[in-house]
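Next input, structure requested:
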Amino acid sequence: MAITAAMVKELREKTGAGMMDCKKALIEVDGDMNKAIDLLREKGLAKAAKKAGRVAAEGLVDICMTEDGKKASIVEVNSETDFVAKNDKFIQFVKDIATTALASNKSTVEELLNEKYLDTETTVQEVLNSKIATIGENMNIRRFEIFEVENGKIAGYIHGAGKIGVLVAIETDSDSEEVFTLGKDIAMQVAAMNPKYISRDDVDQDYIAHETEILKQQALNEGKPAEIVEKMVVGRLNKQLKEVCLLDQSFVKNPDLTVEKLIKETADKLGTEIKISKVVRFEVGEGIEKKEENFAEEVAKQLK
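Prediction:
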């Protein structure tokens, strides 16, 4: 039987499932609408779609690394509630996604969703839909990144039982365990202090111009003379850059050292160069607007 666009549209309206999933279901059951609805429900696709509008702002971050420490992945998987995020099956699912991402070499979530889940013939998307149907909450794989170095090590750190995750790529010729220890310390630094940039060289000029203008207006509003405002702005901007640039930050374990000095001391000790080439920090739910629930209002609405 020929599957028309109208049939796909009707099935989408009845189930809320995706267009391609609806088309595949109709083809599989030879155009029988009721059987297609049942098939989508059996696969958890219809149920998953109905939950897709809910805000998933909780969840976990996890990392996965190769044994040689040359390659690693970091992923964020979201759920609606922290209760689900603490579920052992959800925790294992996030670990499996990190493992799948590391092996995939994909760069987008859409590509990752079409990858085979671990060593199975099932796609990541199909497993995700199954988890949604079983657990009864909306979930999504929000983002991931893959790091790889030729010479050096990748260090990772998970904070707060998976609420914050960090990867740090270190370029160096040394294979010393001290390099990995340094990377771990820097990853903890990034988790705690959340720098925007690695060094001042990475700071984009738009950021500098924007902050300079704000600081200038602040100084003028404070009634400072125009002739000294420029010098004040330079001083305040330098102070701000020390906060947002990783290498300029005071080391959390020893405030007498900057991160840059810590790296130099380790490099001098090992007799080699050490460079932080890449850093990524994922914090669960950052940037997601969470819906504020008011239970009393919800009950009142139901009673009207």
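
use CA for all of it now, contacts and neighbours both
Noted.

Show me what counts as buried in the host helix or strand of Met188.
For Met188, the element it lies in under DSSP states H and E is helix 177-193. Within helix 177-193, the residues that count as buried by 16 or more other Cα atoms under 10 Å are 179-180, 182-191, 193.

could you say what helices and strands the next helix or strand after that helix packs with?
Sequence-wise, the next helix or strand downstream of helix 177-193 (DSSP H and E) is helix 205-221. Under the contact criterion of 3 or more Cα pairs under 8 Å, 6 or more residues apart in numbering; DSSP states H and E, helix 205-221 touches helix 226-244.

Could you double-check that Ala57 lies in contact with Gly287?
No: if you go by Cα atoms under 8 Å, Ala57 and Gly287 don't touch, sitting 9.1 Å apart.

And those two? Which one has more around it.
Set side by side, Ala57 and Gly287 show more neighbours around Ala57, with 24 against 8, by other Cα atoms under 10 Å.

Another sequence for comparison is provided below:
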Amino acid sequence: MSSISAALVKDLREKTGAGMMDCKGALIETNGDMEAAIDWLRAKGLAKAAKKAGRVAAEGLVGVAVSGNKAAVVEVNSETDFVARNDAFQALVRNVAAVAVANGGDTAAIAAATYPGKAHSVEAEVKELVATIGENMNFRRSLVLSVSAGVVAPYVHASIADSLGKIGVLVALESTGNTDELLKLGRQIAMHVAATNPLALSAEEISADVVERERAIFVEQAKESGKPAAVIEKMVEGRIRKFYEESTLLKQAFVINPDLTVEAAVKAAEATVGAPIKVTAFTRFALGEGIEKEETDFAAEVAAAAKG
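This next block holds a predicted model:
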């Protein structure tokens, strides 16, 4: 077998994005056949992906996309933050968000939908990128909000590129008023949501189980005061009211103007918008929330790597 030239290795690396030694190995295995080497790398990469499937993918990106009066937010995870700065990974997240806007927020339906510019699904595209980058990835979740009239305003916090970052928020505002002013207000409320992470839009939307759990805690705390039962009941009710104020979006103090609640700020904005405004929904995706991350000993990893 003839030797594999550096130029051929470089060419294969540019075509596949695989590592240099992997490219050289692929060319050796396929006697320098470029197309066969590409297939060999894809097969090897997918095999690696299967082995990596058990590894925690809690990094990555949250992405948002807007189309008319609806918007989507998606989360695509990777194993390392380094991958989040990869152009191919960023393009993947943007395209998944675009597919979500077009197909609705159901994650399974989006995964099965055709990937833009390709003949295969979103799920297949994720697997191909796993093969190219060599790191476990996962399209984890998605959600779409829409309004019949008005706007769905997006906001991305800790942004590393346009529409991509660590926290993605959507706020839906129903109104027939000025769209530009609505978007400005919606973005401010979305920034508020990113900062405060409310449990729900209003008290009615908070689960009864959550309220009862909080009430039980407040009762135990109040009992320690030694006050009569009637006084304890009033103390508990006061704390429940404060819990609602702190936990529901509309009753929270608006971070842009703490003298107003979000609800009052929306009402005040109606004069500028030129029509009544109703906040109908919001959502907040924080990268990796709810994922149990592995605890690693970095020093031990480095020492192990040094030993070969």
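
Fetch the TM-score of the aligned pair.
Put the two chains on top of each other and the TM-score (TM-score structural alignment, normalised by the length of the first structure) is 0.81; 264 aligned residues with a Cα RMSD of 2.2 Å.

out of the buried residues of helix 177-193 of the first structure, which one sits closest to Val8 of the first structure?
The shortest approach to Val8 of the first structure among the buried residues of helix 177-193 of the first structure belongs to Ala191, at 46.5 Å (Cα to Cα).

show me the contacts for the equivalent of that closest one over in the second structure.
The alignment partner of Ala191 of the first structure in the second structure, by TM-score structural alignment, is Ala194. The contact partners of Ala194 of the second structure, by Cα atoms under 8 Å, 6 or more residues apart in numbering, come to 157, 167-169, 284.

Mean distance between the helix holding Met188 of the first structure and the second structure after superposition?
Taken over the aligned residues, the distance from helix 177-193 of the first structure to the second structure averages 0.7 Å (mean Cα distance after the TM-score superposition for the first structure).

ok, so of the buried residues of helix 177-193 of the first structure, who is nearest Leu128 of the first structure?
The closest of the buried residues of helix 177-193 of the first structure, once distances to Leu128 of the first structure are taken by Cα to Cα, is Ala191, at 28.0 Å.

need the helices for the stretch 51-200 of the second structure, in chain order.
Here the stretch 51-200 of the second structure has its helices, by DSSP state H, counting those that start in this stretch, at 87-103, 107-112, 122-133, 179-196.

Compare those helices and give me the one nearest Val151 of the second structure.
Closest approach to Val151 of the second structure among the helices of the stretch 51-200 of the second structure is made by helix 179-196 (6.5 Å; Cα to Cα).

could you give the angle of the closest one to helix 229-247?
Angle of helix 179-196 of the second structure versus helix 229-247, following axes from the mean of the first three to the mean of the last three Cα atoms, to 10 degrees, is 130 degrees.

on that earlier part again, so which of the helices of the stretch 51-200 of the second structure comes closest to Val74 of the second structure?
Proximity to Val74 of the second structure (Cα to Cα) singles out helix 87-103 among the helices of the stretch 51-200 of the second structure, at 5.8 Å.

which helices and strands sit right next to the closest one?
Short answer (3+ Cα pairs under 8 Å, 6+ apart): helix 87-103 of the second structure packs on strand 59-67, strand 70-78, helix 107-112, helix 122-133, strand 137-146, strand 164-165.

so which of these gets nearest Asp209 of the second structure?
Among those, the nearest to Asp209 of the second structure by Cα to Cα is strand 137-146 (24.3 Å).
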